[in-house]
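J.: Just need the structure, nothing else, for what follows:
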Amino acid sequence: MTRQKIIILFGGQSGEHEVSLNSASSVLKAIDKEKYEVETLGISKSGQWHWGIRPEQWQQDPTLQGILVNLVHDPSNPRFIALDGSTLPQDGTFDLIFPVLHGPFGEDGTIQGLFEMANIPYAGSGVLGSALGMDKDRMKAVFTEAGLPQAPYLTVLRTTLQKMMEKVLHDIEHSLGYPCFVKPANLGSSVGISKARNREELINALHLAAEYDRKIVVEQNIVGREIELSVLGNEDAKASIPGEILPSKDFYDYEAKYIDTGSRLVIPAPLDQEVVKSLQEKAVAAFKAVEACGLSRVDFFVTEGNQIYINEINTMPGFTQISMYPKLWEASGIPYSELITQLIELGFQRFRDSRSRKISL
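T.: Next up is the predicted model:
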């Protein structure tokens, strides 16, 4: 049987570059080599595309280079070419790209748009699902439309912050109160997120978030357990059993996720069966609300009285073997290697479906 050629794409220009290297390294080790012929392609922090570089090489030395390549944007024959004129394996052709990219320019619909224009099959969500999943402001608007319960929030533009700081502070204090969470609208892995307990912390948090995005989301604090579920599929998506985050810090920030090993994951989360069923239904509803495809992790808060609040959806969650997304599916009966295979097949399925439609007379 001829093996399908899969390109694992990783790295990127976002603040989650290193997280992507960890995810891609795990995928590369676990992907079924009998079924797939694998090539690696890394995007450096400065935006160059390096054919053949492996994620663990950049983890050891970020200055290493592969073969610099460009994508030939030819819908009838999409492929990569080497900028130095050298020949790539199979002339740079492939069957599908598996983008293990987190954050802006990888998880926000931009690179998905490039793949769509070039007629390339790829794993994960499309342009709309990726864009809505990345933009917390628009995500929350869609969740509201879908009737999903969430914490009260306000969205502030950086320009408004610069012109009317006092009004912004007044609105937040009177609408949301303290403590509250301040987040850049378009970043992941808790980068740029702060918990503000007073006005001084709020001002600092707003300035920090504004460094990362023109749009800032401020949320009322919800006292509850942090529960996450994994979703897998396209139109027929299903949810895993839930897991619980027990953060080592005040909240599950970047350091607690990737540096401090004191945080714990409890799988399955100890919850009443009725709550589990409601969480699974809401996770799939959130997945469909943003039109996600392939995979997503959906995060919730569950209060002492078993009230459920959705926090966010992540359309390309951390994907190491010890990350919550694959661990939840492993506990639900899908091993890590099989999960990768299913995501590749879902990518092909979505590609066939999208190419079956007419876009002109």
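
J.: Could you use CA atoms for every contact and neighbour count after this?
T.: Fine.

J.: Just give the nearest non-adjacent residue to Arg183, would you?
T.: Let me fix one detail, which is that residue 183 is Lys and not Arg. Leaving aside its sequence neighbours, Lys183 sits nearest to Ile193 (CA to CA, 6 or more residues apart in numbering; 4.6 Å).

J.: Can you give me the neighbour number for that neighbour?
T.: Residues lying near Ile193 (other CA atoms under 10 Å) number 26.

J.: what does Lys29 give?
T.: Using other CA under 10 Å, the number of residues around Lys29 comes to 11.

J.: Tell me the secondary structure of it, please.
T.: helix (DSSP: H, G, I helix; E, B strand; the rest coil).

J.: what's the spacing between Tyr122 and Ile111?
T.: According to CA to CA, to the nearest Å, Tyr122 and Ile111 sit 10 Å apart.

J.: Quick check, Leu88 in contact with Ile81.
T.: Yes. Using CA atoms under 8 Å, Leu88 is in contact with Ile81, at 7.1 Å.

J.: In terms of neighbours, single out the busier of these two.
T.: A side-by-side neighbour count of Leu88 and Ile81, using other CA under 10 Å, places Ile81 first with 20 against 16.

J.: To check against the first, give me the structure of this:
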Amino acid sequence: MARATVAVVFGGRSSEHGVSCVTAGGVLGAIDRDRYDVVAIGITREGRWVPAPTDPADWAIIDGEMPEVRDAADTVLAPTRAGERAWSVLDGDGTVSPLAEIDVVFPVLHGPYGEDGTVQGALELVDVRYVGSGVLASAAGMDKQFMKTAFRAAGLPVTPDVTLLRGDRVADRIADVEALGLPVFVKPARAGSSMGISKVSDLATLEAAVADAAKHDPKVLIEQAVSGREIETAVLETVDGPRASVPGEIITGGGHDFYDFEAKYLDEGAVNLVSTADLPPELERRVRDTAIAAFRAVGAEGLARVDVFVTDAGDIVINEINTMPGFTPTSMYPRMWAAAGIEYPELVQTLIETALARPVGLR
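T.: This is a model prediction of the structure:
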């Protein structure tokens, strides 16, 4: 039997381009090359699809610098007809040559133009199987306003918020923000990796915080702050349905007021990532049940990480669902599964095999 060919697609047009490249390095290093043929496809910041190196070392953070997909003379061409498996390369002089017959795509794109259902939609159009959630779940998971709408409809607890759309004036919504109470968190509605997030404790700084968030997304969310422990749970789709890991915990220090981008990726030692949170058994069960309920509420597939706050009173409040979480070997998602006995290469193989077994089309 011929080996399946996996295409790892990464980079992209969002502000999380570098994070996506780092995640790709982790996945490329974990795929069993004796079991699968591997193709790497990078998407430049301008949106061009190019052949990329499959060596994980090319996608590592070096001296605090995030890796980047560089432009190239060749362009990757996806199939244009449903059922085709052949992908091609267009070189600089207009010659088209074969790239590979791809069986499944592993899209490790973060943020808009990748994690938000756009790439998933392109793959659906030509019946290409892929790892992770479909169009609707990816879009809902990316857009925090509609994510919360889905959770509220499912009876799940979320933080109160105010949404500002393009053209809305901060001054016109001050009363609504005041009703949330201070402090509040200001964040782009459709971004991740803590890009553009600010903690606001004085309304005098609100407009500047909104402007900073709007650099990443014209839709801005202003959320009531929740005092509590930051707990994360990994959800993995299996043949028996979604399964939740033992929850982990984020403990932020090192002068960081919250789990921001620098604390996540650049400031070593600023965060203590506890892959097994110390929770009473009943509370742990409720956190895991909440994670699976959130997964089902948006119709997620494959994998997701569900982040919640656990208050001193033992209440659970969902912060967000991430349908393509950070996936380096040291990221929380694989670390939580490692604590449950599923090591990183096995996790990657499970996701690939689940995607290969999934039917194309409506499901």
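
J.: Overlay the chains and give the TM-score.
T.: Once superposed, chain against chain, the TM-score is 0.92 (TM-score structural alignment, normalised by the length of the first structure); 349 aligned residues with a CA RMSD of 1.7 Å.

J.: Give the buried residues for the longest strand along the second structure.
T.: If you go by DSSP state E, the second structure has its longest strand at strand 229-238. Buried residues in strand 229-238 of the second structure, counted by 16 or more other CA atoms under 10 Å: 229-237.

J.: which secondary structure elements does it contact?
T.: strand 241-244, strand 248-252, helix 281-297, strand 303-310, helix 332-339 (3 or more CA pairs under 8 Å, 6 or more residues apart in numbering; DSSP states H and E).

J.: try it again with 7 Å
T.: The elements that strand 229-238 of the second structure packs onto, with contact taken as 3 or more CA pairs under 7 Å, 6 or more residues apart in numbering; DSSP states H and E, are strand 241-244, strand 248-252, helix 281-297, strand 303-310.

J.: quick one, which of the ones you listed is nearest to Thr205 of the second structure?
T.: Proximity to Thr205 of the second structure (CA to CA) singles out strand 248-252 among these, at 23.2 Å.

J.: tell me, the next helix or strand after the closest one lands on which residues of the first structure?
T.: Note on strand 248-252 of the second structure: by DSSP states H and E, the next helix or strand toward the C-terminus is helix 261-265. Aligned by TM-score structural alignment, helix 261-265 of the second structure falls on residues 254-258 of the first structure.

J.: tell me which of the buried residues of strand 229-238 of the second structure is nearest to Ala213 of the second structure?
T.: Nearest to Ala213 of the second structure, judged by CA to CA, of those is Glu230 at 21.9 Å.

J.: Show me what the closest one aligns to in the first structure.
T.: So, by TM-score structural alignment, Glu230 of the second structure is matched to Glu226.

J.: With adjacent residues omitted, what lies nearest to the equivalent of Asp161 of the second structure over in the first structure?
T.: Under the alignment (TM-score structural alignment), Asp161 of the second structure pairs with Tyr153 in the first structure. The shortest distance from Tyr153 of the first structure to any non-neighbouring residue, by CA to CA, 6+ apart, is to Glu219 (4.3 Å).

J.: ok, that neighbour touching Phe181?
T.: Yes. Assessed by CA atoms under 7 Å, Glu219 of the first structure is found in contact with Phe181 at 5.1 Å.

J.: and Ile172 of the first structure, helix, strand or coil?
T.: Ile172 of the first structure ends up helix, using three-state DSSP.

J.: Would you mind measuring from the aligned partner of it in the second structure to Ala24 of the second structure?
T.: Ile172 of the first structure maps onto Val177 in the second structure, with residues paired by TM-score structural alignment. Distance from Val177 of the second structure to Ala24 of the second structure, counting by CA to CA: 39 Å.

J.: the more surrounded of those two?
T.: Neighbour count, other CA under 10 Å: between Val177 of the second structure and Ala24, Ala24 has more, with 32 against 23.

J.: So the more buried one: helix, strand or coil?
T.: helix.

J.: Equivalent analysis for Trp58 of the first structure, please.
T.: Using three-state DSSP, the three-state assignment for Trp58 of the first structure comes out as helix.

J.: Spatially nearest residue to it, not counting backbone neighbours?
T.: According to CA to CA, 6+ apart, the nearest residue to Trp58 of the first structure is Leu64 (6.5 Å).

J.: what's around the one you found, how many residues?
T.: Per other CA under 10 Å, the neighbour tally for Leu64 of the first structure reads 13.

J.: Confirm that it sits in a helix.
T.: No. Secondary structure of Leu64 of the first structure (three-state DSSP): coil, not part of a helix.

J.: Tyr185 of the second structure - that's part of a strand, no?
T.: One correction, residue 185 of the second structure is Phe, not Tyr. Yes. Assignment of Phe185 of the second structure by three-state DSSP places it within a strand.

J.: my read: it touches Leu221, true?
T.: No. Contact criterion CA under 7 Å: Phe185 of the second structure and Leu221 do not qualify, at 8.1 Å.

J.: For the two, indicate the residue with more neighbours.
T.: Leu221 (26 against 20).

J.: tell me the secondary structure for that one?
T.: strand.

J.: For Ser138 of the second structure, see how far away it is.
T.: Leu221 of the second structure sits 18 Å away from Ser138 of the second structure, going by CA to CA.

J.: Map Glu200 of the first structure across to the second structure for me.
T.: In the second structure, Glu200 of the first structure lands on Ala204 (TM-score structural alignment).

J.: Would you check how far apart that match and Val210 of the second structure are?
T.: Distance of Ala204 of the second structure to Val210 of the second structure, computed by CA to CA: 11 Å.

J.: Between the two, tell me which one has more neighbours.
T.: Neighbour count, other CA under 10 Å: between Ala204 of the second structure and Val210, Val210 has more, with 26 against 9.

J.: Which element, helix or strand, includes the more buried one?
T.: Using DSSP H and E, Val210 of the second structure falls in helix 206-214.
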